[in-house]
Each structure stands twice: as C-alpha cells, then as structure tokens.
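Engineer: Have a look at this fold, sequence not included:
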C-alpha cells in the first residue's frame, strides 16, 4: 500500500536524509513530499540536491521551494547575496558551489527552478514550506514569496485558543480552507520540542535539523514518523558553525 510521506527541512544534512529514507522503508510507490530548505546549515547541500534529483527519477516526488533554496538560486544565477544568508548557512553552501563545475551547477539551477510554491493533494491537504497570508487561501495569495517566508500562519496556530470552535467568527479563516496544512520553515525546537507538532489543523514537520534537532519524515495519513539522529551528532566536525 502506498503512503504519502512528508519530509521536513533538510538543511544540508545529507547523512540525516539517508537515515530517514531508510528508517521509513520508502518504496517507489510512496509519494514523497519535501517541504523545502534542502540547503544551508550543514556542509552537504550539493549531495542533498544530487540525491533528490536521483529520487525524482525513481520515485513519486514533490519538491517544494524553501526560502534557503530560493536564496541559493538567486546567488547561483546573479552572483548576488545578502549578508543575512551568508551568515545563516550560505557561507558553507557557497564554498561548496564555488568548487563545482559549471555543468553540475546548471543541473542544480534547473532543479531549483523547478520547485513548486505549494502542493494541494486530492484530499484537500496543503503542503507548503512556510505558509500564506491571504484569508482566501493559496490560490489568492498576492505575494508568492510568502509561501516560503511567512511565519504568521504558524504563529497564529501556536496562539490559537484550542477551545475556539471552527464556526466562531474569531476562528482564523485561513485555517478553514484545507483539511490539513503541512509546513516547515519555523523549527519546533523554538518551543522546546523535536517531534512534529500539530496546532489546529496545522502540522509543523521542521524538527530542527538545521541545528541540534533530528530530520523527520512523517506519514501524512497515520501521523507515524521516523527521525534521524540529531543532525549535529552526524556532523561533529562542523559544530560551532551552526
């Protein structure tokens, strides 16, 4: 039986990616939905993208754009970058890509250009890196950058009174359009956790692999999940850089 599996923010942790794919026992029949931020953080961003490209040819994959993926694409195409990106994982990524030949870079550029802003499945479940701001849903979003930069969706979910009824006029309208919404972008380590967190119908699957948390893959139907070892334990030589 095929599964729909959601993968949180990888952030260059190639070793963690291999661990979760093995631990979840994925098959070519499964749908793999990657929530973005494949790069920056740990030092194997090119290896992550190489592996995703390979998976694309053998598995049913959906790749969603994260803000770090967009920042890398911008630098690869224009040579321009912000100091904020440079100091938040971009430096090691830049070093790796500067050592890469142009043909390989072009393959990665094409992959990054192909990423989706979001994915809406047949069960009305939304998969998006960060969130959206339009009260009428993703198809009405005025600013596409919000799909990979917004934090207000998750902040609203965290602050929502769990006793508030969906029919209540105070209930966030954004939450009513989709059966469930799966996001990354804002690690749950910020609230002291390292497992997927549900607030209202929002599921946050970013369990902090960019820092000292594990990488997570979760079954969107059953909510069973599998995790890697904490990413910093897989890259002890890089401690202090993240």
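Structural biologist: Okay, I see it. What you see is a predicted model, and the numbers here were worked out from it, not measured in a lab.
Engineer: going forward, measure contacts between C-alpha atoms and count neighbours the same way
Structural biologist: OK.
Engineer: mind listing what's buried in the longest helix along the chain?
Structural biologist: Longest helix of the chain, by residue count under DSSP state H: helix 45-58. By 16 or more other C-alpha atoms under 10 Å, the buried positions in helix 45-58 come out as 45-50, 52-53.
Engineer: possible to save those as JSON lines with distance to residue 204?
Structural biologist: As requested, the buried residues of helix 45-58 are exported to JSON lines (distance: C-alpha to C-alpha, whole Å):
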{"residue": "45", "distance to residue 204": "22"}
{"residue": "46", "distance to residue 204": "25"}
{"residue": "47", "distance to residue 204": "25"}
{"residue": "48", "distance to residue 204": "21"}
{"residue": "49", "distance to residue 204": "22"}
{"residue": "50", "distance to residue 204": "25"}
{"residue": "52", "distance to residue 204": "21"}
{"residue": "53", "distance to residue 204": "25"}
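Engineer: need the next SSE after the longest helix of the chain, C-terminal direction.
Structural biologist: Using DSSP states H and E, the next helix or strand after helix 45-58 towards the C-terminus is strand 60-63.
Engineer: Can you list the helices and strands that that next one packs against?
Structural biologist: Secondary-structure packing of strand 60-63 (3 or more C-alpha pairs under 8 Å, 6 or more residues apart in numbering; DSSP states H and E): strand 31-34.
Engineer: just so I have it, where are all the helices in this structure?
Structural biologist: According to DSSP H, the helices that the chain contains are 14-23, 45-58, 67-78, 83-85, 91-98, 102-113, 146-149, 152-159, 231-234.
Engineer: Please identify the deepest-packed of the ones you listed.
Structural biologist: Highest mean neighbour count among those (mean count of other C-alpha atoms under 10 Å): helix 146-149, with a mean of 22.
Engineer: Identify all contacting residues around the longest helix of the chain.
Structural biologist: In this structure, residues lying in contact with helix 45-58 by C-alpha atoms under 8 Å, 6 or more residues apart in numbering are 11-14, 17, 28, 38-39, 61, 93, 96-97, 108, 111.
Engineer: Repeat the analysis, applying 7 Å as the threshold.
Structural biologist: 11-12, 14, 28, 38-39, 93 (C-alpha atoms under 7 Å, 6 or more residues apart in numbering).
Engineer: Ok, stretch 178-194 next?
Structural biologist: Outside stretch 178-194, the residues touching it (C-alpha under 7 Å, 6+ apart) are 8-9, 35, 124-131, 201-208, 213-214.
Engineer: which parts of that stretch are buried?
Structural biologist: In terms of neighbour count (16+ other C-alpha under 10 Å), stretch 178-194 has its buried residues at 180-189, 194.
Engineer: follow-up on the earlier one: okay, and which of the contacts of stretch 178-194 map to strands?
Structural biologist: 125-128, 202-204 (DSSP state E).
Engineer: Presented hereafter is structure B, for comparison with structure A:
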C-alpha cells in the first residue's frame, strides 16, 4: 500500500482526475489531501462532489485548508469577504450559484469533517500550513495556524543543508516529527514547479491555482506525478492569476 499526498487543488477537478490517473491510484492506496479544495478555477462544486465520491471507494484523509474554511464560512453566512472574493472566492461563489439544498448539505458536512492535522504511524505529520508551538501540534494555542501559518515553511527554508537534525541548533519545532508535509505556500506562481524539500519539511503546493500543475507524491519514495499546467486545462479562465 502506498501513502500518497496531494497538493492544493483549488477547484481544478480536471487536473485532479488527470493526476490520479497518472499515478495509477488504486483502492489499496491511502490518499492524504492537504487542503484548499476550492477557490481558483470554475469547478468548486464538481471538485467537492468528486472528492465525496472518492471517499466512498478509496482510503482518503482530507485536511482543512484556509480556503476551505473561508468557503464554509460564506456558505453558512452568505457574508461576502472582499479579500476572499479577490483570491479565488468569486469563482467558488459562481460555482455554488443555484446549488440545491440537499447537495449543499453534503458539501457542508464535507467541510465540517475536514481534519486540521494527520499524524501517521511513522511520525509523519500532514497539515495544510503549519504550527507555531515548539512542543508540537497537540500544544498549539491557535487552531487557525494549522491552515494559515507560513512561518513553518519559512523556518524550514532557513535551515541550511549542513545543519543536521541532531545539531542543538536544529529548530525544535521541526524535531517533533520525522517528516512534515504541507501545502499552502505555492512553490511557484509563474510556471511549472516540483515538490520542494527544506530541512524535514516537504511542500507539495506546486501552484495549481496559478501557472503550475497539481502534484501527487509517494511519501516513502518521493516519486511524484503531475497534471498538465492547470491553466492549460481551463484556457478561458484566470484561476488566481
């Protein structure tokens, strides 16, 4: 059984289907989605529908992203957040236009059931963004950090390649886990990108909301598969560009 991790989708249902096919994903695989299922391309509703269906046939874990939280808040209150609308929310709002109540309730349950973090048996941590407490996720004071923080990736990138885990100066925050897998901060917004490793952190957001592809990666082997650059699959749309 493989454990596969999927980067930020941002409503790119066509890219999602493509990359799952290219990775030859089977029912024997565990698929961990790192969040941001919506906001960007036009198929927010179709993406969530597909993921709900995939959960019925595959071993899926769905992590909460900041865009998923923003979308859920809008669906519940219908209060428009101008910043959200400018950063992919308008496409999501349009996608949800005219959705029937039963389908909406299924989607709200999907958003409610998202997990902030997932820790596997090999002490590998999966979350959308990061955490700030030096002792680890169970001591985090601010739950929203799990899907809004950018300091974890910034910290990982600041750790030089010669600073090893057993060094007393290696960041304590990172020592808590064997490896950490995140999305949230796109590696590139302007062109193709591949998953990036810094210290013991892997960033799998290869910019599917912008000019990059969607990525799925085997956490053991680090082999990865990618969709076509997503903007080429939605040629008449801007995404978050």
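Structural biologist: Happy to help now that I have it. What you see is a predicted model, and the numbers here were worked out from it, not measured in a lab.
Engineer: that older thread, which one among the contacts of helix 45-58 of the first structure gets closest to residue 176 of the first structure?
Structural biologist: Nearest to residue 176 of the first structure out of those is residue 38 (C-alpha to C-alpha; 29.1 Å).
Engineer: Thought residue 11 was touching residue 210 of the first structure, still the case?
Structural biologist: Yes: Residue 210 of the first structure lies in contact with residue 11 (C-alpha atoms under 7 Å); the separation is 5.3 Å.
Engineer: intersection of neighbour lists for the two?
Structural biologist: Joint contacts of residue 210 of the first structure and residue 11 (C-alpha under 7 Å, 6+ apart) are 41-42.
Engineer: State the number of residues packed around the residue lying closest to residue 24 of the first structure once chain neighbours are set aside.
Structural biologist: Nearest residue to residue 24 of the first structure in three dimensions, chain neighbours excluded: residue 226, at 6.0 Å (C-alpha to C-alpha, 6 or more residues apart in numbering). Neighbour count for residue 226 of the first structure, taken as other C-alpha atoms under 10 Å: 20.
Engineer: how much space is there between residue 124 of the second structure and residue 145 of the second structure?
Structural biologist: 18 Å (C-alpha to C-alpha, to the nearest Å).
Engineer: Equivalent analysis for residue 65 of the second structure, please.
Structural biologist: On the measure of C-alpha to C-alpha, residue 65 of the second structure and residue 145 of the second structure end up 10 Å apart.
Engineer: got it, and residue 210 of the second structure?
Structural biologist: Counting by C-alpha to C-alpha - residue 210 of the second structure and residue 145 of the second structure are separated by 23 Å.
Engineer: Grab the two from the contacts of helix 45-58 of the first structure that are most spread out in space.
Structural biologist: 28 and 93 (29.7 Å).
Engineer: which residue sits closest to the corresponding residue of the second structure for residue 165 of the first structure, ignoring its sequence neighbours?
Structural biologist: When the second structure is aligned by TM-score structural alignment, residue 165 of the first structure is paired with residue 164. Distances taken as C-alpha to C-alpha, 6+ apart put residue 170 closest to residue 164 of the second structure, at 6.7 Å, once the chain neighbours are dropped.
Engineer: And for that neighbour, the neighbour number?
Structural biologist: Residues near residue 170 of the second structure, counting by other C-alpha under 10 Å: 16.
Engineer: Identify the residues contacting the residue in the second structure sticking out farthest from the centre.
Structural biologist: No residue in the second structure sits farther from the centre than residue 168, which is 31.4 Å out by C-alpha atoms, centre = their mean. By C-alpha under 7 Å, 6+ apart, residue 168 of the second structure lies in contact with nothing.
Engineer: Distance-wise, check it relative to residue 130 of the second structure.
Structural biologist: Taking C-alpha to C-alpha, one finds residue 168 of the second structure at 22 Å from residue 130 of the second structure.
Engineer: mind checking how far the closest residue in space to residue 42 of the second structure that isn't next to it in sequence is from residue 216 of the second structure?
Structural biologist: Nearest residue to residue 42 of the second structure in three dimensions, chain neighbours excluded: residue 91, at 5.4 Å (C-alpha to C-alpha, 6+ apart). According to C-alpha to C-alpha, residue 91 of the second structure stands 24 Å off from residue 216 of the second structure.
Engineer: Kindly report the same for residue 70 of the second structure.
Structural biologist: Residue 70 of the second structure is 24 Å from residue 216 of the second structure, by C-alpha to C-alpha.
Engineer: cool, and residue 231 of the second structure?
Structural biologist: From residue 231 of the second structure to residue 216 of the second structure the distance is 18 Å (C-alpha to C-alpha).
Engineer: got it, and residue 61 of the second structure?
Structural biologist: 14 Å.
Engineer: the more surrounded of the two?
Structural biologist: residue 216 (30 against 19).
Engineer: thought residue 147 of the first structure was touching residue 133?
Structural biologist: No: assessed by C-alpha under 7 Å, residue 147 of the first structure is found out of contact with residue 133, at 8.5 Å.
Engineer: Residue 31 of the second structure: neighbouring residues, count only.
Structural biologist: 24.
Engineer: ok, it - contacts?
Structural biologist: Contacts of residue 31 of the second structure (C-alpha under 7 Å, 6+ apart): 3-5, 59-61.
Engineer: which of these still touch in the first structure?
Structural biologist: Retained in the first structure (both residues aligned by TM-score structural alignment, their matches' C-alpha atoms under 7 Å) from these: 3-5, 59-61.
Engineer: Widest-spaced pair of the residues you listed?
Structural biologist: 5 and 59 (11.9 Å).
Engineer: So for those two, which residue has more residues nearby?
Structural biologist: residue 5 (24 against 15).
Engineer: what's the distance between that one and residue 142 of the second structure?
Structural biologist: Residue 5 of the second structure is 25 Å from residue 142 of the second structure, by C-alpha to C-alpha.
Engineer: Could you double-check that residue 207 of the first structure lies in contact with residue 195?
Structural biologist: Yes: at 5.7 Å, residue 207 of the first structure and residue 195 qualify as touching, with contact defined as C-alpha under 7 Å.
Engineer: between the two, who's got more neighbours?
Structural biologist: Between residue 207 of the first structure and residue 195, counted using other C-alpha under 10 Å, residue 207 has the larger neighbour count: 31 against 22.
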